[in-house]
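Colleague: got a sequence here, can you build the structure:
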Amino acid sequence: MADRLDPNDPLDKLIRERMDLFTHEDSGYLAIQNTRPQTIGYGLTDSPVLQLAWIAEKFAEWTERPVDRDRLLTNVSLYWFTASGVSAAHTLYEQAHSTDWGAPPTVPQGYAVFAADETVRKLIPAPPGTHWTEFSHARHFPALEAPADLAADLRTFFSPLS
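Modeller: Predicted coordinates:
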């Protein structure tokens, strides 16, 4: 993706700065899951403290509003009681190591982009006719941060399809 950026374009410079920051400061979880998902998976299914820390850190980093403690613990509990930390880690691993993504989708596509700014649309090439909604608020966990907005956008996307 970075090689598509024009070093003289101000928007591309901003995108590159954010990519560099992510690479150097925020990509540790991704590096672990992309290279050793089973190792972190063992920890996530063996230690409730690690499971809580793994998810709570992401809530702290990837939300703009405080998330209710009961909602956080419910989310962590779902991972803990289903032992799905391993499968979640493997999802990122499989994405990182896939070479055949198949044919482009033929079904309607939709994006609800939270914490959107001018960089997002440039980075995600959406085919013509794609449902695209940008929200300036909420972040990585819109179902927890902006559930009404997410539900309304899902209704808007699916209503012409029913």
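Colleague: please count neighbours and contacts with C-alpha atoms only from this point.
Modeller: Fine.
Colleague: now the strands for this structure?
Modeller: Assigned by DSSP state E, the strands in the chain fall at 110-114, 131-135.
Colleague: contact partners of the last one?
Modeller: Contacts made with strand 131-135 from outside it, assessed by C-alpha atoms under 8 Å, 6 or more residues apart in numbering, are listed as 108, 109, 110, 111, 112, 113, 114, 115, 116, 153, 157.
Colleague: run the chain-centre distance for it.
Modeller: 15 Å (C-alpha atoms, centre = their mean, to the nearest Å).
Colleague: kindly report the same for the first one.
Modeller: Averaged C-alpha coordinates place strand 110-114 at 11 Å from its chain's average position (C-alpha atoms, centre = their mean).
Colleague: flag every buried residue along it.
Modeller: Residues 110, 112, 113, 114 are the ones in strand 110-114 that count as buried (16 or more other C-alpha atoms under 10 Å).
Colleague: out of the residues you listed, who's nearest residue 61?
Modeller: The closest of the buried residues of strand 110-114 to residue 61 turns out to be residue 114 (C-alpha to C-alpha; 14.6 Å).
Colleague: nearest spatial neighbour of the spatially most central residue of the chain, skipping sequence neighbours?
Modeller: The structure's the chain has its C-alpha centroid closest to residue 140; by C-alpha atoms, centre = their mean the separation is 5.6 Å. Closest residue in space to residue 140, ignoring its immediate chain neighbours: residue 62 at 5.5 Å, by C-alpha to C-alpha, 6 or more residues apart in numbering.
Colleague: how many residues are close by the one you found?
Modeller: As a burial measure, residue 62 scores 13 neighbours (other C-alpha atoms under 10 Å).
Colleague: I figured it hits residue 139, correct?
Modeller: Yes: contact status for residue 62 versus residue 139: in contact at 6.1 Å, counting by C-alpha atoms under 8 Å.
Colleague: dump the residue contacts of the residue nearest to residue 135 when sequence neighbours are not counted.
Modeller: For residue 135, ignoring the flanking residues on the chain, the nearest one in space by C-alpha to C-alpha, 6+ apart is residue 114 at 4.8 Å. Residue 114 makes contact with 134, 135, 136, 137, 138, 139, 140, 142 under the criterion C-alpha under 8 Å, 6+ apart.
Colleague: this one next, for a side-by-side:
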Amino acid sequence: MSIEPFHIQVSDEVLDDLKYRLDHIHWPDQLEGSGWERGTEINYLKSLVSYWREQFDWRKQESQLNRFSQFKCNVDGIDIHFIHEKGNGPNPIPIILTHGWPDSYIRYQKIIPLLTDPASHGGDPEDSFDVIVPSLPGFGFSSLPKHSSINNYDISELWAKLMNEKLGYSKFAAAGGDIGSGVTRYLALSHPELLIGIHLTDIGIIRDLMTSQDNIELSEEELHYKKSAPVWISNEGGYMSIQSTKPQTLAYGLSDSPVGLAAWIIEKFLAWSDCNGDIRQKISEDELLTNIMIYWITNTIGSSAGIYYENTHSLPPMGHIEVPTGIAIFPADILLPPKEWAMRNLNITRWTTMARGGHFTAMEEPGLLAEEIRAFFRPYRTKTQK
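Modeller: Sure, this is the predicted structure:
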């Protein structure tokens, strides 16, 4: 399949079915006096669902998403959906941005114009990028093979072919967070000849540090991580445990109930954002619901959860990364990586602690992240080729 234009157009039947389900909710009870500590708080969710039913306008959001130049192409039997916006500047760097879970490709919608056209947003046109934002396989509008599994490494191979063979970039940049961080690191590990540099907002869960027996060799920050990471996983990682062991069982409920889907996703947005307990301080209800809708209208919550299973059971080990790497640490993110470990395992040329922000960096603080990405890649622009 060649590269073909893509336009989001959800059928009225899908939206009518959603409306029926939102009009016939079977609400659970919640223990009096409890809040978010037991999971998504019922009064907040009822308020969000009320907005969903009475005010949220999918057609408006659909139209806004369709402002971007979107495409689909087949890479190794998988139909990959992606945004491809050309930069407005003298020498744009191509950059592929990879999202995670439970967000989607819309994680980056606010940052795209800041990178493609910095001059229109208070920046320098010399810092422009060609921005490519794909949907992960099995997320949103990208397909997933029915007879084979796919993990972060496999996705990195798809991205290399998308950027190099399909789009014709002989050199490009890459950035990501959450699952996108893992995909980006594998891309740099396996195809350093294609990469100008990579930029990360996290390093995921550092398993080898958690199991290290050489405490004497670890820094104070690394020892803190070794103790705190298992506590975080125990208290906050239930979603990860089920998605990495029994994602199919979870998929039945979340694929059938839009409210169940919303509760599963929203809990993480509140817990992982720099929002002081009120997610609406950082991410609007329209943004939250549009992200949920991407999962609902494509029925991909099950396949998206399944990547945790594949990453747990089939992911190859990660080696030392030689490609120049920039890391932006957002203070309210989860499991902040120890700098010493990162310096040993990646070729870090820029490490920045940001003033504010949480896990969903490009949604919460698009301006801060855009400027940091511009600053990191500025010294490498002479190496760009197309």
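Colleague: could I get the strands of structure 1 as TSV with distance to residue 79 of structure 1?
Modeller: Formatted as TSV, these follow (distance: least, C-alpha to C-alpha, whole Å):
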stretch	distance to residue 79 of structure 1
strand 110-114	24
strand 131-135	28
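Colleague: what's the closest of those to residue 124 of structure 1?
Modeller: Residue 124 of structure 1 lies closest to strand 110-114 among the strands of structure 1, at 9.6 Å (C-alpha to C-alpha).
Colleague: give me the mean deviation of the closest one from structure 2.
Modeller: Here the mean offset of strand 110-114 of structure 1 against structure 2 after fitting is 2.7 Å, by mean C-alpha distance after the TM-score superposition for structure 1.
Colleague: now do that strand and strand 131-135, the angle between them.
Modeller: Orientation of strand 110-114 of structure 1 against strand 131-135 (axes from the mean of the first three to the mean of the last three C-alpha atoms, to 10 degrees) gives an angle of 10 degrees.
Colleague: measure the residue nearest to residue 140 of structure 1 to residue 13 of structure 1 for me?
Modeller: Going from residue 62 of structure 1 to residue 13 of structure 1 by C-alpha to C-alpha, to the nearest Å gives 23 Å.
Colleague: give me the subset of the contacts of residue 114 of structure 1 lying in helices.
Modeller: residue 142 (DSSP state H).
Colleague: now tabulate the contacts of residue 114 of structure 1 in TSV and tack on distance to residue 83 of structure 1.
Modeller: Shown next, in TSV, are the contacts of residue 114 of structure 1 (distance: C-alpha to C-alpha, whole Å):
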residue	distance to residue 83 of structure 1
134	34
135	33
136	34
137	31
138	28
139	26
140	22
142	23
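Colleague: which pair of the contacts of residue 114 of structure 1 spans the longest distance?
Modeller: Maximum pairwise distance in the contacts of residue 114 of structure 1, criterion C-alpha to C-alpha, is 13.1 Å, between 134 and 140.
Colleague: for residue 23 of structure 1, see how far away residue 7 of structure 1 is.
Modeller: Counting by C-alpha to C-alpha, the separation of residue 7 of structure 1 from residue 23 of structure 1 is 18 Å.
Colleague: contacting residues around residue 93 of structure 1?
Modeller: Applying C-alpha under 8 Å, 6+ apart, the residues near residue 93 of structure 1 are 33, 34, 35, 37.
Colleague: residue in structure 2 matching residue 147 of structure 1?
Modeller: Under the alignment (TM-score structural alignment), residue 147 of structure 1 pairs with residue 366 of structure 2.
Colleague: where does stretch 61-72 of structure 2 end up in structure 1?
Modeller: Under TM-score structural alignment, stretch 61-72 of structure 2 corresponds to no residues of structure 1.
Colleague: repeat that for stretch 241-250 of structure 2.
Modeller: Under TM-score structural alignment, the match for stretch 241-250 of structure 2 is residues 31-40.
Colleague: which outside residues touch the matching stretch?
Modeller: Outside stretch 31-40 of structure 1, the residues within contact range by C-alpha under 8 Å, 6+ apart are 86, 89, 90, 92, 93, 94, 96, 97.
Colleague: could you redo the last one with a cut-off of 6 Å?
Modeller: The contact list for stretch 31-40 of structure 1 (C-alpha atoms under 6 Å, 6 or more residues apart in numbering) reads 89, 90, 92, 93.
Colleague: what residues are up against the equivalent of the third one over in structure 2?
Modeller: Residue correspondence to structure 2 (TM-score structural alignment): residue 92 of structure 1 is matched to residue 308. Neighbour list for residue 308 of structure 2: 243, 244 [criterion: C-alpha under 6 Å, 6+ apart].
Colleague: in stretch 306-323 of structure 2, what counts as buried?
Modeller: Applying 16+ other C-alpha under 10 Å to stretch 306-323 of structure 2 flags 306, 307, 308, 309, 310, 311, 312, 321, 323 as buried.
Colleague: quick one, helices of structure 1?
Modeller: 10-21, 28-35, 37-46, 48-62, 69-82, 85-97, 120-123, 142-145, 147-158.
Colleague: okay, the ones you listed in TSV with distance to residue 2 of structure 1 next?
Modeller: As requested, those are arranged in TSV below (distance: least, C-alpha to C-alpha, whole Å):
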stretch	distance to residue 2 of structure 1
helix 10-21	7
helix 28-35	18
helix 37-46	25
helix 48-62	23
helix 69-82	34
helix 85-97	16
helix 120-123	10
helix 142-145	27
helix 147-158	30
